[in-house]
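S.K.: Quick one: sequence plus predicted model below, questions after.
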Amino acid sequence: MNQKIKKQFEAGTEVITTCTATSGNPPADLLWTIGDKDITHFSENTTTETGDDTRLHNTESRLMYAFNASDDQQYLKCESFQHDSLTSRSSLVLMNVQHVPVIQAIVVDSWEGNTVVVECLATANPDDVIYSWESDHGQTGNTGTSNKWELIDDDDDDEVTVTCNARNSIDSTSLTEIVKKPYIPTVPIPTENLYTSKKK
């Protein structure tokens, strides 16, 4: 049976976690994963005999790992594995990893004339993110919890350099990107006799 619990940590903090498999014969292998990522190499295993019965063994694995933003809301899993019977038991821990905002991109939400609305795509934990902005033309803005900002393309050259600053209760981060006006390509409508073939 899988056991599921939830733990909260701050990103970058090394956490020591132990997992134990008891009374195994042969001794169990203990494997660690976070989401789809194998992190067993961050652990150390020790095996001891169970009391007076030398046939049975306890295995303890000690994981030393610093969780990061990509681990947030992922399950930390410790799985014991018996080679001969191919049976396993596992324990799942949902990781609530608090981290500064991670900005993936700044994208154009709309571009009408020289009025531009950009959107800052970010994730954070906690998600109490406050946004502020700058452009290469000296424009600035504070949009509070909204991740969208309206600005003007002053020189009407269909591109502008924008900086998004995202701050939560942990810390702040920023990203600067050049955004360009999107254009929908014009595709001619094929005429009925555009392609013809001759029958022999």
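M.R.: That came through fine.

S.K.: use CA for all of it now, contacts and neighbours both
M.R.: OK.

S.K.: helices or strands next to the longest strand seen in the chain in the packing?
M.R.: Assignment by DSSP state E gives strand 88-112 as the longest strand of the chain. Counting contacts by 3 or more Cα pairs under 8 Å, 6 or more residues apart in numbering; DSSP states H and E, strand 88-112 packs against strand 3-10, strand 75-81, strand 115-125, strand 159-167, strand 172-180.

S.K.: Check it against this one:
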Amino acid sequence: MQQVVLASSNLGKIREIKPLLSDLPLQIIPQSHFNLTDAIEDATTFVENALIKARHACQHTRLPAIADDSGLAIAALNGAPGIITARYAGAARSDKANIDKVLAKLADESKRQAEFHSVMVYMEHAEDPCPIICHGRWSGSILYQRQGTGGFGYDPIFWVPTHQCSAAELPAEIKQKISHRGHALTDLVNALKKKYSNN
């Protein structure tokens, strides 16, 4: 069975991603297994940052890698927090501080449309000239206060209109199907099934 590195140290992401890859003939190993530190994400787009993470994992493990870069884009904030979603309120990456900052910035704003984006990348090796890249999007809006205790990140303030609740109130199996990461992963799984069935 082919080993593949999951290029993330974010436990919430790992919990969401690993089960969705379980149908593939792959052994998914988190980068922490290799004592691999996070890559420096210094690009300006989700796509570029996902490629940086995947390439970093490939270089240091000599294995194929799957990486995700994702974030929240709020229309009234010109797409912020965007690529700095995890560290919007500072380098400490505090979910509470990030949410507090978003709520403060939107305090007097009635237009609260937002989208989560996820870019999933599969790289065969560090010099892979044609990595698989999949993009998922999840549209909703920002609540005025936290609602629910599930999920992670901005889930408690992200309103999901199709289910009339916050992302933090969704059962995990529903969130996995309808979220930005779920959409990107579904596309990635389909691409990898095709790739490995042809090998």
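M.R.: Received, thanks. Fair warning: this is a prediction, and the values are worked out from it, not measured in the lab.

S.K.: After superposition, what's the TM-score here?
M.R.: TM-score of the superposed chains, computed with TM-score structural alignment, normalised by the length of structure 2, equals 0.24; 84 aligned residues with a Cα RMSD of 5.6 Å.

S.K.: For residue 24 of structure 1, which of the helices and strands packed on strand 88-112 of structure 1 is the nearest?
M.R.: Between residue 24 of structure 1 and those, the tightest spacing by Cα to Cα is seen for strand 75-81, at 9.6 Å.

S.K.: for that closest one, packing partners?
M.R.: When contacts are defined as 3+ Cα pairs under 8 Å, 6+ apart, strand 75-81 of structure 1 packs onto strand 29-34, strand 88-112.

S.K.: Mind putting the ones you listed into JSON lines with mean neighbour count?
M.R.: Output for those, formatted as JSON lines (neighbours: other Cα atoms under 10 Å):
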{"stretch": "strand 29-34", "mean neighbour count": "20"}
{"stretch": "strand 88-112", "mean neighbour count": "18"}
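
S.K.: Including distance to residue 81 of structure 1, could those strands go into JSON lines?
M.R.: As requested, these are exported to JSON lines (distance: least, Cα to Cα, whole Å):
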{"stretch": "strand 29-34", "distance to residue 81 of structure 1": "5"}
{"stretch": "strand 88-112", "distance to residue 81 of structure 1": "5"}
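
S.K.: which stretch among those strands comes nearest residue 60 of structure 1?
M.R.: strand 29-34 (7.9 Å).

S.K.: Let me know the angle separating that closest one from strand 75-81.
M.R.: 170 degrees (axes from the mean of the first three to the mean of the last three Cα atoms, to 10 degrees).

S.K.: which element follows strand 29-34 of structure 1 toward the C-terminus?
M.R.: strand 37-38 (DSSP states H and E).

S.K.: Could you name the helices and strands sitting against that following strand?
M.R.: Partner elements for strand 37-38 of structure 1 (3+ Cα pairs under 8 Å, 6+ apart): none found.

S.K.: Touching it from outside, list them.
M.R.: Outside strand 37-38 of structure 1, the residues within contact range by Cα atoms under 8 Å, 6 or more residues apart in numbering are 31-32.

S.K.: So for stretch 191-199 of structure 2, what gets flagged as buried?
M.R.: 191-192 (16 or more other Cα atoms under 10 Å).

S.K.: Nearest spatial neighbour of residue 9 of structure 1, chain-adjacent residues omitted?
M.R.: residue 97 (5.0 Å; Cα to Cα, 6 or more residues apart in numbering).

S.K.: Isn't the one you found up against residue 8?
M.R.: Yes. Counting by Cα atoms under 8 Å, residue 97 of structure 1 touches residue 8, with 5.8 Å between them.

S.K.: ok, the residue nearest to residue 66 of structure 1 when sequence neighbours are not counted - how many residues close by?
M.R.: Take residue 66 of structure 1 and drop its neighbours on the chain: the residue closest to it by Cα to Cα, 6+ apart is residue 14, 3.9 Å away. Per other Cα atoms under 10 Å, the neighbour tally for residue 14 of structure 1 reads 14.

S.K.: same deal with residue 49 of structure 1?
M.R.: Residues lying near residue 49 of structure 1 (other Cα under 10 Å) number 16.

S.K.: ok, and it, which helix or strand is that part of?
M.R.: Residue 49 of structure 1 is part of strand 43-50, with elements assigned from DSSP H and E.

S.K.: Over to residue 137 of structure 2?
M.R.: Assigned by DSSP H and E, residue 137 of structure 2 falls within strand 132-142.

S.K.: Check which element follows that strand along the chain.
M.R.: As assigned by DSSP H and E, the chain's next helix or strand after strand 132-142 of structure 2 is strand 158-160.

S.K.: elements contacting that following strand?
M.R.: If you count contacts as 3+ Cα pairs under 8 Å, 6+ apart, strand 158-160 of structure 2 packs onto strand 132-142, strand 165-166.
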